[in-house]
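>>> Have a look at this fold, sequence not included:
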């Protein structure tokens, strides 16, 4: 992920991956038959990292209605959360070149939607907040950073108040 994080998706090649890992291209090809396989593995790793962060934050959230929605708000505004890693934008860019690679990400978001519905007395409210948070995620991974810290905190508090 270093290549994508530091140099962007366009620089991700099997040759560059081998060079960065200090192995031969054959060593990389042993694990990844193609650049698409390498990107699939990166997407899977990002999903696993998200799941770990979500589980940890969910465990810290108080039981009750909207627990998953509150978790999603917390993850979305966490400066170390899923939207904070620049590799996310690069992986999305790489996935855009081959929409078939989007399937695991689509499945992850379907899971998020089911979680939001699962414990929400008003699923529409939870889904609407989730949709707004998806926009925030895209804002962060694309590096737009349209909102200052005070605005972000106000938005976080407002989202949590809507779930109280």
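Alright, I've got the coordinates. None of these values were measured; they are calculated from a predicted model.
>>> From now on I want contacts and neighbour counts done on CA atoms only, so please keep to that.
OK.
>>> Report the buried residues of the top helix by length along the chain.
Secondary structure of the chain per DSSP state H: the longest helix is helix 35-60. Using 16 or more other CA atoms under 10 Å as the test for burial, helix 35-60 gives 35-36, 38-40, 42-43, 46-47, 50, 53-54, 57-58.
>>> Check it against this one:
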């Protein structure tokens, strides 16, 4: 299926950011990268802010699709532990995009831009509501995955597959600590 012009523009804007940084992303640069006129782009996105919000949603939709694929079933059919396990697996072994990081950072100061990311995290790895040690272990696993993702997005030093696998295994043990305690 051929992507829509809107999707082509969003993907082009992400490529501009990945290649040149977020400050280089303008309506003009996105239009040029997508092979459309600025007027064609503005049919979909009247301002840079509209484009940025659409990109945030586009990126989080892509993350959601990857998480669902990793989970192997709809999120509504999964336990919180299964969802967090999928989050850990994707966070350790999934692709890392510098553009994702740039757009996440861009969203920090603007609640409307942060909302898609906050909604994604709230569904897949909600913060604990108690100080139960298992809930805190799950939060530690999530924070470790997020930190690993950030490190991979900003570091030029790759982790070996054995190290990534060891991290993966240890984080899943942390997520499942209560089950091990009960056994």
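Received the coordinates, thanks. Since this is a predicted model, take the numbers as computed values, not measurements.
>>> is it possible to export the buried residues of helix 35-60 of the first structure to TSV including distance to residue 107 of the first structure?
Converted to TSV, the buried residues of helix 35-60 of the first structure look like this (distance: CA to CA, whole Å):
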residue	distance to residue 107 of the first structure
35	21
36	18
38	19
39	16
40	13
42	15
43	12
46	13
47	10
50	13
53	17
54	15
57	20
58	19
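>>> Please identify which of those residues is nearest to residue 6 of the first structure.
Nearest to residue 6 of the first structure among the buried residues of helix 35-60 of the first structure is residue 42, at 14.6 Å by CA to CA.
>>> Starting from the longest helix of the first structure, tell me the next helix or strand along the chain.
Toward the C-terminus, helix 35-60 of the first structure is succeeded by helix 67-77 as the next helix or strand (DSSP states H and E).
>>> how close does residue 107 of the first structure get to residue 114 of the first structure?
11 Å (CA to CA, to the nearest Å).
>>> Residue 58 of the first structure too?
Residue 58 of the first structure is 15 Å from residue 114 of the first structure, by CA to CA.
>>> thinking again about what came up before, what is the orientation angle of the longest helix of the first structure with helix 67-77?
120 degrees (axes from the mean of the first three to the mean of the last three CA atoms, to 10 degrees).
>>> Show me what helix 35-60 of the first structure is packed against.
For helix 35-60 of the first structure, the packing partners by 3 or more CA pairs under 8 Å, 6 or more residues apart in numbering; DSSP states H and E come out as helix 67-77, helix 87-97, helix 103-118.
>>> Spatially nearest residue to the equivalent of residue 134 of the first structure over in the second structure (excluding sequence neighbours)?
Aligned by TM-score structural alignment, residue 134 of the first structure pairs with residue 146 of the second structure. With sequence-adjacent residues excluded and distances taken as CA to CA, 6 or more residues apart in numbering, residue 146 of the second structure is closest to residue 91, at 7.1 Å.
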